[in-house]
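Student: Give the three-dimensional model of this entry:
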Amino acid sequence: MSVIRLALAQQPAPDDPSGRLSLLRQWCEAAAADGAHLLLLPEMWSTGYAPERMNAAHAWGDDEAILAEISQLADGLGLAIGFTYLARRDGALRNRLRLYGADGSVALQYDKVHICDFTDGTETALQGGEGFVCADVELGGETVRIGAMICFDREFPESGRSLMRQGAELALVPNACPMREDAELGDVRLQQLRGRALENRFAVALCNYPAPQYDGASCLIDARGHLLAVAGEQAQLLSADLDLTALRRWRAEQDEVWGPDAQRPSCYR
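Tutor: Presented below is the predicted three-dimensional model:
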């Protein structure tokens, strides 16, 4: 049996940016000591997803010193680290996820495609990415095909389907919104995400902000849509194991029924 351990840092971003790296180091060290192979942070952790910080003054270029420091942290602990930040690219601002591998190299980089048009204009100044990407990432001696959706992306079936077509086994979802907000329907967004995992036969790891900013519910969902682990509302470091052997066996079995041969892309217009 081949198992990878994920750590979901359901933690608030510090108000003082100078304390950001020390907190990240603390969580990474705790995750590594617990045997984790990958740690994921909530959406736009560089700014805490605060509207007043969604501007060029808080954006990071590729030469930002903290990026090199996080790379060194990943390499030193042998821990993959996935985090989103406000990125600066050719004069434009983007909502970017960067995943450093356990050797400190950039294993995956993705810019959020679906930009939210909130009433406060939080994201309207951002430029959307060009498409969804996957990469083969070494985790605990296993090569795992990983893709990403950032928050609002998961609302669109096309996001998950694009990753599925690229062979994704695990989708990372940095998040910044309520996951249990609907008093009548309950945790409808969690149920939606379980469906997204099932229909695309990949696992999903979501990391959200705790209360009072949002309502937690960071979770790991397997490729059958089963909820393997879910956090409450409070800040915590949630660890969860994903059985890759079982995931791959089930995917192979289901491909015979609803795999590529069963699909009719010419009708999906």
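
Student: hey, let's count contacts and neighbours off CA atoms from now on
Tutor: Fine.

Student: Might one say that Ala36 is in contact with Ser239?
Tutor: Yes - using Cα atoms under 8 Å, Ala36 makes contact with Ser239 at a distance of 7.4 Å.

Student: Compare those two (neighbour count), which wins?
Tutor: Applying other Cα atoms under 10 Å to Ala36 and Ser239 shows that Ala36 carries more neighbours, namely 24 against 21.

Student: got the contact list for the spatially closest residue to Gln11 that is not a sequence neighbour?
Tutor: Nearest residue to Gln11 in three dimensions, chain neighbours excluded: Ala235, at 5.1 Å (Cα to Cα, 6 or more residues apart in numbering). Listed by Cα atoms under 8 Å, 6 or more residues apart in numbering, the contact set of Ala235 reads 10-12, 209-211, 216.

Student: Second chain to compare with the first, below:
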Amino acid sequence: MAGSEVTIGLIQAHHDVDGREPVAVHKQAAIEKHVCLIREAAAVGAKIVCLQELFYGPYFCTEQDPKWYEAAEPVPDGPTIRRMQELAKELQVVLVVPVYEEEMPGVYYNTAAVIDGDGRYLGKYRKHHIPQVQAGPAGCGFWEKYYFKPGNGGYPVFDTQYAKIGVYICYDRHFPEGARLLGLHGAELVLNPSATVAGLSEYLWKLEQPAHAVANGYYVGAINRVGWEAPWNMGEFYGQSYLVNPRGEFVALGSRDQDEVVLGVMDRRQIAEVRNTWQFYRDRRPETYTDMVGLLP
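Tutor: So this is what the prediction gives:
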């Protein structure tokens, strides 16, 4: 296990390829771009690096087109995760890699693979909460139910070389229950790779996840892509990726519109200090919460 301080790298980027291009063109361009950004993050000291949601393409869920099923691949046995394992081992960084997972033909998940700093695949998180929301111009939206089954792997925490990390993907952040479970499972850092646009959720962007950090006594890294994506132009992906500490303070904050490695330092000592001050885990009353499970809509 590393020392008390760990540098976190959050990568936000614009997807440069028009959505009308073949899937293979998207994947090649995005992977090469992100490999360069991962190397940049490692060069400036990042030990845990997280990419944005569905990093190797556009946010294709803005339309409903079976073309995008071609983007899915097995996890961990697909080519993207294998390449990221080699890169993690070379750079000695932990990588959180959000991809489109094919479990079997016709069964797909929105997934993030977690790779340790020695290249070992530690496991994956599958997005639990799947939106189906109108947004932007007519016909555009977050049509994720067309592409993904809800996650079925629970809320795992991964004991990496540098910290115990959990993953929560995009829309999951609106649901405090899973955020609490990640804390109960031992997370010191929760990473939330996202794809979210101005005009819909921006007013929540800097509210919900600092609140999760405070309520659960851990760090949260929130990642959002940047720019507009053709041909849909559903809305501006407004970046502003950030790392927030257990006091709800912003440790690092990215720009609105630039490809960027957002760097921040997580201090494990602060987790202990905050939890010893605010004894939320001690004072929980789970026996009074039974109505949350199965009894209410």
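
Student: Quick one: the helices in the stretch 1-150 of structure 1, in order.
Tutor: Using DSSP state H, counting those that start in this stretch, the helices of the stretch 1-150 of structure 1 run over residues 20-33, 65-77.

Student: Neighbour count and distance to Leu193 of structure 1 for the contacts of Ala235 of structure 1 - can I get that in CSV?
Tutor: As requested, these are exported to CSV (neighbours: other Cα atoms under 10 Å; distance: Cα to Cα, whole Å):
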residue, neighbour count, distance to Leu193 of structure 1
Gln10, 29, 18
Gln11, 23, 21
Pro12, 21, 22
Tyr209, 31, 17
Pro210, 25, 18
Ala211, 16, 20
Gly216, 29, 15
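
Student: Mind checking which of those are in strands?
Tutor: Gln10 (DSSP state E).

Student: now the contacts of Ala235 of structure 1 in CSV, with distance to Trp60 of structure 1?
Tutor: Formatted as CSV, the contacts of Ala235 of structure 1 follow (distance: Cα to Cα, whole Å):
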residue, distance to Trp60 of structure 1
Gln10, 22
Gln11, 21
Pro12, 19
Tyr209, 21
Pro210, 24
Ala211, 27
Gly216, 26
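
Student: quick one: the spatially most central residue of structure 2 and Leu243 of structure 2, what's the gap?
Tutor: In structure 2, the residue lying closest to the centroid (Cα atoms, centre = their mean) is Pro193, at 2.1 Å. As judged by Cα to Cα, to the nearest Å, Pro193 of structure 2 and Leu243 of structure 2 stand 12 Å apart.

Student: Quickly list what's touching both of these two.
Tutor: Ala222.

Student: how many other residues sit next to Met164 of structure 1?
Tutor: Count around Met164 of structure 1 with other Cα under 10 Å applied: 20.

Student: How much space separates it from Leu8 of structure 1?
Tutor: Distance from Met164 of structure 1 to Leu8 of structure 1, by Cα to Cα: 22 Å.

Student: try Ala252 of structure 1
Tutor: With Cα to Cα as the criterion, Ala252 of structure 1 and Leu8 of structure 1 are 28 Å apart.

Student: all strands of the stretch 1-150 of structure 1, in order?
Tutor: 3-10, 38-40, 80-89, 92-100, 106-111, 134-139, 142-148 (DSSP state E, counting those that start in this stretch).

Student: Average offset of the first one relative to structure 2?
Tutor: Compared with structure 2 after fitting, strand 3-10 of structure 1 has a mean deviation of 0.8 Å; criterion: mean Cα distance after the TM-score superposition for structure 1.

Student: what's next to that strand, contact-wise?
Tutor: 27, 31, 35-42, 139-140, 205-210, 216, 218-219, 234-245.

Student: Where does that strand end up in structure 2?
Tutor: The alignment of strand 3-10 of structure 1 onto structure 2 (TM-score structural alignment) covers residues 5-12.

Student: rewinding a little: and Arg53 of structure 1, which of the helices of the stretch 1-150 of structure 1 is closest to it?
Tutor: Nearest to Arg53 of structure 1, of all those, is helix 20-33, at 14.8 Å by Cα to Cα.

Student: What is the corresponding segment of structure 2 for that closest one?
Tutor: So helix 20-33 of structure 1 sits over residues 30-43 in structure 2, by TM-score structural alignment.

Student: Go through that stretch and flag the buried ones.
Tutor: For stretch 30-43 of structure 2, the neighbour count (16 or more other Cα atoms under 10 Å) marks 30-31, 33-34, 37-42 as buried.

Student: Might one say that Phe158 of structure 2 is in contact with Gly183?
Tutor: No - applying Cα under 8 Å, one finds Phe158 of structure 2 not in contact with Gly183, separated by 11.9 Å.

Student: And the contacts of strand 3-10 of structure 1, which of them are buried?
Tutor: In these, the ones that pass as buried (16+ other Cα under 10 Å) are 27, 31, 35-42, 139-140, 205-210, 216, 218-219, 234-242, 244.

Student: what sits against the counterpart of Pro176 of structure 2 in structure 1?
Tutor: Counting by TM-score structural alignment, Pro176 of structure 2 lines up with Pro157 in structure 1. With contact taken as Cα under 8 Å, 6+ apart, Pro157 of structure 1 is in contact with Arg196.

Student: Give me the distance between Pro157 of structure 1 and Ser46 of structure 1.
Tutor: The value you get for Pro157 of structure 1 to Ser46 of structure 1, if Cα to Cα is used, is 28 Å.

Student: Likewise for Glu130 of structure 1?
Tutor: 22 Å.

Student: which one of those two has more residues nearby?
Tutor: It is Ser46, of Glu130 of structure 1 and Ser46, that has more neighbours when counted by other Cα under 10 Å, with 22 against 11.

Student: Format the helices of the stretch 1-150 of structure 1 as a markdown table; extra columns: distance to Arg94 of structure 1.
Tutor: Shown next, in a markdown table, are the helices of the stretch 1-150 of structure 1 (distance: least, Cα to Cα, whole Å):
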| stretch | distance to Arg94 of structure 1 |
| --- | --- |
| helix 20-33 | 20 |
| helix 65-77 | 16 |
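
Student: Out of the ones you listed, which is closest to Met54 of structure 1?
Tutor: The nearest among the helices of the stretch 1-150 of structure 1, by Cα to Cα, is helix 20-33 at 17.0 Å.

Student: how big's the offset between that closest one and structure 2?
Tutor: Helix 20-33 of structure 1 sits 1.6 Å off on average (mean Cα distance after the TM-score superposition for structure 1).

Student: For that helix, name the packing helices and strands.
Tutor: Packing partners of helix 20-33 of structure 1 (3 or more Cα pairs under 8 Å, 6 or more residues apart in numbering; DSSP states H and E): helix 65-77, strand 236-243.
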